[in-house]
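Colleague: Have a look at this fold, sequence not included:
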């Protein structure tokens, strides 16, 4: 069997799974078809001989395509929503009992709730809660730490289950922590920085952001506090993929976006993005004071 025939057969074997994942993320059968078709085109442009798990590779590609589509949809203020039709969608586990549960879960009510989530939040929830992908794999797809990805999926789950009863109170508390960190950073107040950081906080910059700082990933409250001491002079508080964070402008242009993971009154993770392609896709908005 030649490689082209093998790739076509493998893709067809994964098509139902890919369409199911795309539909749950996008809420649109036509957009799901577009995402799957784009994955097929990318597969044909890729040397797949070194791909050990083609199904996993395709799922990652479709998820990234869907994330880009969701972010583009947010900028256009468009929220396509189609009534679910379950006949053409099957569960990748091919378990009849679980398929029945999936059919019930992908109803109009769920799709309506999912469309209120930020793009990365929605992708994290769908891939983990519906398709059992590990947080480490999802983190690589959405460009966040595993801790941040877990928090995104958890918040999405609470909203879907209708148990996120005090979002305004929780948001305001987190905003106070984010702004306290920002103020302490500007003042160079090491003690105040440490006070709002979890002992095992992780700072993870992408490759471009690392060039602006002092290297790559850092762990520990004192290490991260030292990094941020006296900095953040041009940063402003913002929502980044639905979570609190900052944007940093240099010469009037946004050069860095920072996403925070906050829980139990502490900052658990700080993710910094400066890659221009990533900045073009991330969903953020500045918070007014």
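Modeller: Sure thing, it's come through. This structure is a prediction, so every number in the text was calculated from the model and none was measured.
Colleague: okay, CA-based contacts and neighbour counts for the rest of this
Modeller: Noted.
Colleague: May I ask which helix or strand encompasses residue 202?
Modeller: strand 197-205 (DSSP states H and E).
Colleague: Quick check: next helix or strand after that strand?
Modeller: That would be, after strand 197-205 and using DSSP H and E, helix 207-212.
Colleague: Okay, one more to line up with it:
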């Protein structure tokens, strides 16, 4: 029997690539999106992640179909109106930017994690992986963007504490620059100072997550924030063209991630 995953926000970008990689690895993959679309081979469900009842219905369907959930990839996200939240100063923006960047970018991840944990803890296994970024460490895009990503890291850390001993693992993943279709369509060689040639393919992120889920030492990462480029290097994974992507840790100040302790036993994988 194949393992079952749910990728929220799986119709495009990172979510679509993650779902595609998991399908290729033999997973049964559910994806959510507002319009119920997803990559070939996925079971696509329409879901507005600001609607708690709609989210509950998604998990009820998965439980009814499979009676199990092995992996939740928290990836749902919504941009502020006009995407101006990534160019204007915080005092120049309407305060309802909060409703997308925090309401979807953070709260929706928490809601999905609650439902996933209820299924996983009963079975004694599972992985909850939330898509974060280096915006937790340095200013990236906007104040609210950074707040949401830092919140995801702390969420994984505290969830890991409460999940200890259950067999369920919670992590936060710092992705680097991602070669999405939208970014590649711009025809540029670099973005925000980072090379597209050394950026991450969305499918690379999915391969990293699949390898992490199968890692016999998975529970040692419970509550940790992990850099996907570094984790991929440890697993021997590359982009679609065979090149390894760069970690942006040094560009954002270096240092340890969560948990912020000096006794980091796996420095190349955090």
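Modeller: Alright, I've got the coordinates. Note that the structure is a prediction, hence the values are computed from the model and not measured.
Colleague: Overlay the chains and give the TM-score.
Modeller: Scored against TM-score structural alignment, normalised by the length of structure 2, the superposed chains reach a TM-score of 0.31; 122 aligned residues with a CA RMSD of 5.2 Å.
Colleague: Could you tell me which other helices and strands the strand holding residue 202 of structure 1 packs against?
Modeller: strand 218-219, helix 221-228, strand 266-273 (3 or more CA pairs under 8 Å, 6 or more residues apart in numbering; DSSP states H and E).
Colleague: Residues contacting the shortest one, please?
Modeller: Right, the one you point to is strand 218-219 of structure 1. Outside strand 218-219 of structure 1, the residues that touch it by CA atoms under 8 Å, 6 or more residues apart in numbering are 200-204, 224.
Colleague: any idea how far that strand is from the chain center?
Modeller: Offset of strand 218-219 of structure 1 from its chain centre (CA atoms, centre = their mean, to the nearest Å): 21 Å.
Colleague: hang on, the earlier thing: by how many degrees do the strand holding residue 202 of structure 1 and helix 221-228 diverge?
Modeller: Interaxial angle, strand 197-205 of structure 1 versus helix 221-228 (axes from the mean of the first three to the mean of the last three CA atoms, to 10 degrees): 50 degrees.
Colleague: Measure how far strand 197-205 of structure 1 is from the centre of its chain, please.
Modeller: 18 Å.
Colleague: same deal with stretch 268-287 of structure 1?
Modeller: From the chain centre to the centre of stretch 268-287 of structure 1 is a distance of 11 Å (CA atoms, centre = their mean).
Colleague: can you pull out the strands in structure 2?
Modeller: Along structure 2, the stretches classed as strands by DSSP state E are 4-7, 28-33, 43-46, 71-74, 126-133, 168-175, 190-191, 194-195, 225-227.
Colleague: Check the spacing between residue 55 of structure 2 and residue 110 of structure 2 real quick.
Modeller: Per CA to CA, to the nearest Å, residue 55 of structure 2 is found 11 Å from residue 110 of structure 2.
Colleague: repeat for residue 153 of structure 2
Modeller: 12 Å.
Colleague: Residue 63 of structure 2 too?
Modeller: In terms of CA to CA, residue 63 of structure 2 sits 19 Å off from residue 110 of structure 2.
Colleague: same check, this time on residue 157 of structure 2
Modeller: In terms of CA to CA, residue 157 of structure 2 sits 13 Å off from residue 110 of structure 2.
Colleague: burial count for residue 175 of structure 1?
Modeller: 20 (other CA atoms under 10 Å).
Colleague: element containing it?
Modeller: Counting by DSSP H and E, residue 175 of structure 1 is found in helix 167-187.
Colleague: chain center to the helix or strand immediately after that helix in the chain, what's the gap?
Modeller: Sequence order places helix 190-195 as the next helix or strand after helix 167-187 of structure 1, per DSSP H and E. Here helix 190-195 of structure 1 is found 28 Å from its chain centre; the criterion is CA atoms, centre = their mean.
Colleague: hmm, who's touching helix 190-195 of structure 1?
Modeller: Residues beyond helix 190-195 of structure 1 that count as contacts (CA under 8 Å, 6+ apart) turn out to be 180-181, 184-185, 221-222, 225-226, 229.
Colleague: Distance-wise, check residue 61 of structure 2 relative to residue 16 of structure 2.
Modeller: Relative to residue 16 of structure 2, and taking CA to CA, residue 61 of structure 2 is found at 20 Å.
Colleague: Noted, bye for now.
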